[in-house]
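Any chance you can model this:
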Amino acid sequence: MFEFNNSISVIGTGYVGLVSGACLSEFGMNVICLDKDEEKIKRLKKLEIPIYEPGLYDIVKKNVNMERLSFTNDLKYAVENSEVIFIAVGTPPLEDGSADLGYVLKAVEEVAEYMNGYKIIVNKSTVPVGTGKKVKAKVKEVLDRRGADDIFDIVSNPEFLREGAAVKDFTHPDRVVIGVESKRAEYIMKQIYNVLYLISVPFVITNLETAEMIKYASNAFLAVKISFINEMANICEKIGADVHHVAKAMGHDGRIGSKFLHPGPGYGGSCFPKDTRALAYTAREFGAKSSIVETVIKVNENQKERMIRKIKCKFSGNLKGVNIALLGLSFKPETDDLRESPALYIGNRLVEEGAEVNVYDPAAMTNCQKLYPELKINYCRDEYEACTNAEAVILATEWNQFRSMNLSRIKDKMKRLLFLDIRNVYEPEKMKKLGFEYEGVGRK
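So this is what the prediction gives:
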């Protein structure tokens, strides 16, 4: 029988790393979260959470107080005091669409420098098929140079976290995917996730390549559903059908399901855009066709630009000097993440077209000011200030507070009552009765 002392380190305290580390400590593991960013670690030690994620602060605070969760910049300490090391660093896209493995391989190389006995290196980052083998080769190369024992295992354990619901997704997942090459690694990984096994969460135990592929295939399929319903919405607008009724009827079919059949300005975030491009690149690299994925990428890009054409059409193709209220910046509600955000794309394009853009987002404005200081938009205190003297309102991110706005107050503040609801939050007939010139996506 194998043994495991419940000691884990997580390399990287970004979105995936911090959520994973905190939730693993909630599972009863002793977790050390490491990051090279000294300022970030100082903040975490003070229980200052650098990302907006509901429920995360409470778990971090609880497990820090119980001394199961700690933060450090000391890689040597983290590696030497852990049997299992999760790699959760970024894999940003390169210009050709492939995933940049530089951070992963650098982290693995540095970890191998301090390995002091048997270790399991778990790849939590989203990586293309074949990365596990590259990680294994890199570790062996360093250990051979050091003249150290090369007893270690590589595991692929992809994450399936939705921003805004990441804590729930980690603690109550649809499945746990584990790619392994040894019974020892399989046993220890099952021990780590034992609390999930006890609540009957399905486990998929497979090899490294299959685990890596599962992550890309899952995200690509969800991206397909989003792009498909957006294409249907565009057709519905032309023929006078209502895409919401179409999606509802489709969703009742058990073979299809209702999730991700929500029309809008296209998908964004840290996963779908990056992962679809990386999967398409991998297919090309291995000489396989990925016509559906390639098309989905094009459909999504076109959908964002289609939103700009919608608003331009209302002003005879000229937005110069038009005062527009943009409600939302993050790519989805309950997060401050701006990566590949359709709302941010729209804000950028409106500025390029010469519009005067007033913006309000409940969580993402600080991030936007920090990351895009050159963006010429006006940040407002709330949605009502943003709508003051607006000639058009664009509801771009479906935050809950935008679902229950005082529409009479919005109406009184606007100069022209044009309401472009690209998330289909409001009912067209209700908006028209209130006097708005209303347009959604895929609705007559």
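
From here on, just use CA atoms for contacts and neighbour counts.
Will do.

need the longest helix for the chain.
Ranked by number of residues, the top helix in the chain under DSSP state H is helix 208-239.

in stretch 90-102, what's buried?
90-93, 97-101 (16 or more other CA atoms under 10 Å).

before we move on, what about stretch 192-202?
Applying 16+ other CA under 10 Å to stretch 192-202 flags 192-193, 195-196, 201 as buried.

burial of Ala249, as a residue count?
Ala249 sits with 12 neighbouring residues when counted by other CA atoms under 10 Å.

And the one 4 residues further on, by the same measure?
A count of nearby residues for Asp253, using other CA under 10 Å, gives 10.

correct me, but Ile205 touches Ser182?
No - using CA atoms under 8 Å as the test, Ile205 is too far from Ser182 to be in contact (11.0 Å).

higher neighbour count, these two?
When Ile205 and Ser182 are compared for neighbours, Ile205 comes out ahead with 16 against 13, by other CA under 10 Å.

Okay, and the more buried one sits in which element?
strand 203-206 (DSSP states H and E).

centre of the chain versus that strand, how much separation?
23 Å (CA atoms, centre = their mean, to the nearest Å).

Also stretch 99-110?
With CA atoms, centre = their mean, you get 20 Å for stretch 99-110.

got the residue ranges for the strands in the protein?
7-11, 30-34, 69-72, 84-87, 119-123, 152-156, 176-179, 203-206, 323-327, 356-360, 378-379, 392-395, 418-421, 437-439 (DSSP state E).

Turn the ones you listed into TSV, including distance to Val246.
TSV is the format used below for those (distance: least, CA to CA, whole Å):
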stretch	distance to Val246
strand 7-11	44
strand 30-34	46
strand 69-72	48
strand 84-87	42
strand 119-123	40
strand 152-156	39
strand 176-179	33
strand 203-206	34
strand 323-327	27
strand 356-360	32
strand 378-379	37
strand 392-395	22
strand 418-421	18
strand 437-439	18
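
Another sequence for comparison is provided below:
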Amino acid sequence: MTGVRVGVIGAGYVGLTTAVCLAERGHPTVCVDVDAGRVEHLNRGTPLLDEPGLPLLLRQGLDAQTLRFSADYTDLADRDLVFICVPTPSRFDGSADLSAVEAAVAELASLLPSAAVLVLKSTVPVGTTRWLARRLKPTGLRVVSNPEFLRESHAIYDFQHPDRVVIGADDDAAAEMVAAVYGASAPTLRMSPESAELAKYASNAFLAVKISYTNSLARLCAGVGADIGDVTRCMGADVRIGQHFLQPGPGWGGSCLPKDTAALLHTGRLAGVELPEVESARCTNAAQPARIVSTLSRTMATPLAHARVAVLGLTFKAGTSDVRDSPALTICAELGRTGAQITGYDPRLEQIDQAALRRASIVAVDDPYLAAKDADAVVVLTEWPEFCDLNWPLIAEQSPAAVVLDTRNLLDPASLADTGLTYLGNGMPSGY
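Okay, here's the model as predicted:
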């Protein structure tokens, strides 16, 4: 199905990915964002987001005139479908802030033609889709829940090759229109709006639980002399468990898992249902910075208050420049409170928000060897493969007494041992 007039609200990771991918499929697409400067950059073909495949699809859509960007909602007046892809950040009590969703719906309510479909891709609390449908019933507009399941650094691939497209709707015609723009080959799961909304939160919370459980196992492995790599290799071979999200690390972060677990707990409280598994996962995650600081404190020759700590990796995961809720920055801030001097390096340093680094007490440098020079500890916090290729013997010459704390188990312990550096792997017998 091509030729459906598509609108997208929001030009962040989800909105921009949705816009360029639907334009590629031949749907005339207009993407509206409130940031006029961002719109100007996008119309010139500058994506602003660090996402593989995005620059090519953006340029193709602009050249084919199937894609354009605007800061004016009236450019959506003739749209058949409008995808709402705006942020829903956490409030202080864990609930989702829907102000951006409500503002977008208010703009569209008197603008779109009757029978147009609003598609909620923003992650919203259970009941939001039905509430908006009731509110918009006098206008004839229909509302469908269509949660996103995109991974940063793989967003284009995930949109083009989804493992499932979830459509929550009571209106069959609206649901079929949404399914059609994805294409006949997309595996589609139809359900109620409430189920679709909860499925998004439930999926992310389960991943968070899985990661936190792995980090707890890593701590146990170090305590009893087991190897977390062996333990998770065994677990992952079981098809009932699967191998994904069984890697230990410095904790989980990013734009989804922290806020979605908080929102799920808030939903549970409203319904009188406790979710202790999710609560425990958040507690385990919150304890990771202290675990790392404690390890450094007891293994370095220099007290933390006088130590120089080099940090490799600042983004919340490899393949992106996103530092939103990055565990790396949380750990650096914790180290900064001890008085340690923190020097940080990341391969995407030029694209990272420098103000966020300063708030985390990080002095950022564009050379990993400069970051590690004269360090008392080198902490690997993001799983960038480039760190495996560093000249570790040179680092050992410059910082012979350094402790290398590898939170991601990215490096080869034997190679590090040959340099004379003290290597501490996450969940390893001689680690932490």
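
tm score of chain vs chain?
Put the two chains on top of each other and the TM-score (TM-score structural alignment, normalised by the length of the second structure) is 0.96; 429 aligned residues with a CA RMSD of 1.6 Å.

In the strand holding Ile205 of the first structure, which residues are buried?
205-206.

tell me, stretch 112-129 of the second structure lands on which residues of the first structure?
Aligning stretch 112-129 of the second structure against the first structure (TM-score structural alignment) gives residues 115-132.

Stretch 367-376 of the second structure too?
Mapped onto the first structure using TM-score structural alignment, stretch 367-376 of the second structure covers residues 382-391.

State the distance spanning the first to the last residue of the matching stretch.
17 Å (CA to CA, to the nearest Å).

Look at Tyr379 of the first structure and say how many residues are nearby.
18.

And it, how close does it get to Gly328 of the first structure?
As defined by CA to CA, Tyr379 of the first structure lies at a distance of 11 Å from Gly328 of the first structure.

Which neighbours do these two have in common?
Both Tyr379 of the first structure and Gly328 are in contact with 359-360, where contact means CA atoms under 8 Å, 6 or more residues apart in numbering.

What's the match for Leu405 of the second structure in the first structure?
Match for Leu405 of the second structure (TM-score structural alignment): Leu420.

From Gly442 of the first structure, how far off is its match?
12 Å.

Neighbour count: those two, which is higher?
Set Leu420 of the first structure next to Gly442 and count neighbours by other CA under 10 Å: Gly442 wins out with 26 against 23.

tell me the contacts of that one?
230, 232-237, 241-244, 263.

want to throw those residues into TSV with distance to Lys312 of the first structure and neighbour count?
Formatted as TSV, the contacts of Gly442 of the first structure follow (distance: CA to CA, whole Å; neighbours: other CA atoms under 10 Å):
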residue	distance to Lys312 of the first structure	neighbour count
Asn230	19	25
Met232	22	17
Ala233	19	24
Asn234	17	18
Ile235	20	16
Cys236	20	19
Glu237	17	16
Ala241	23	17
Asp242	23	17
Val243	22	25
His244	24	19
Pro263	20	28
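
Between those residues, which sits nearest Cys313 of the first structure?
Cys313 of the first structure lies nearest to Glu237 out of the contacts of Gly442 of the first structure, by CA to CA, at 14.4 Å.

That closest one pairs with which position in the second structure?
So, by TM-score structural alignment, Glu237 of the first structure is matched to Ala222.

Now do the contacts for Gly268 of the second structure.
274-275.

give me that answer again for 6 Å
Glu274 (CA atoms under 6 Å, 6 or more residues apart in numbering).

mind checking what it lines up with in the first structure?
In the first structure, Gly268 of the second structure lands on Ala283 (TM-score structural alignment).

how far away is that match from Ser98 of the first structure?
Counting by CA to CA, the gap from Ala283 of the first structure to Ser98 of the first structure is 11 Å.

do the same with Met405 of the first structure
42 Å.

Likewise for Asn234 of the first structure?
Using CA to CA, Asn234 of the first structure is found at 30 Å from Ser98 of the first structure.

now Lys314 of the first structure
Separation of Lys314 of the first structure from Ser98 of the first structure (CA to CA): 38 Å.

and if you look at Leu24 of the first structure?
Leu24 of the first structure is 30 Å from Ser98 of the first structure, by CA to CA.

What of Val60 of the first structure?
For Val60 of the first structure, the distance to Ser98 of the first structure (CA to CA) stands at 34 Å.

quick revisit: as JSON lines, the buried residues of stretch 90-102 of the first structure with distance to Glu305 of the first structure would be great.
Output for the buried residues of stretch 90-102 of the first structure, formatted as JSON lines (distance: CA to CA, whole Å):
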{"residue": "Gly90", "distance to Glu305 of the first structure": "28"}
{"residue": "Thr91", "distance to Glu305 of the first structure": "26"}
{"residue": "Pro92", "distance to Glu305 of the first structure": "23"}
{"residue": "Pro93", "distance to Glu305 of the first structure": "21"}
{"residue": "Gly97", "distance to Glu305 of the first structure": "20"}
{"residue": "Ser98", "distance to Glu305 of the first structure": "24"}
{"residue": "Ala99", "distance to Glu305 of the first structure": "25"}
{"residue": "Asp100", "distance to Glu305 of the first structure": "27"}
{"residue": "Leu101", "distance to Glu305 of the first structure": "30"}
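
Just give me the closest of the residues you listed to Leu18 of the first structure.
Among the buried residues of stretch 90-102 of the first structure, and counting by CA to CA, the member closest to Leu18 of the first structure is Gly90, at 12.6 Å.

Show me what the closest one lines up with in the second structure.
Counting by TM-score structural alignment, the partner of Gly90 of the first structure is Pro87.

Please identify the nearest residue in space to Pro28 of the second structure, excluding sequence neighbours.
Thr66 (4.6 Å; CA to CA, 6 or more residues apart in numbering).

which stretches of the stretch 201-350 of the second structure form helices?
Along the stretch 201-350 of the second structure, counting by DSSP state H, counting those that start in this stretch, helices occupy 228-236, 257-271, 276-286, 288-299, 327-337.

deepest of the ones you listed, which one?
helix 327-337 (a mean of 23; mean count of other CA atoms under 10 Å).

what's the burial count for the residue nearest to Tyr438 of the first structure when sequence neighbours are not counted?
Sequence neighbours aside, Phe419 is the residue nearest to Tyr438 of the first structure in space, at 4.9 Å (criterion: CA to CA, 6+ apart). Phe419 of the first structure has 23 neighbours, counted by other CA under 10 Å.

For Phe419 of the first structure, give its distance to Leu350 of the first structure.
Phe419 of the first structure is 15 Å from Leu350 of the first structure, by CA to CA.

Could you do Asp412 of the first structure as well?
Counting by CA to CA, the gap from Asp412 of the first structure to Leu350 of the first structure is 24 Å.

How about Asn116 of the first structure?
Distance, Asn116 of the first structure to Leu350 of the first structure, by CA to CA: 55 Å.
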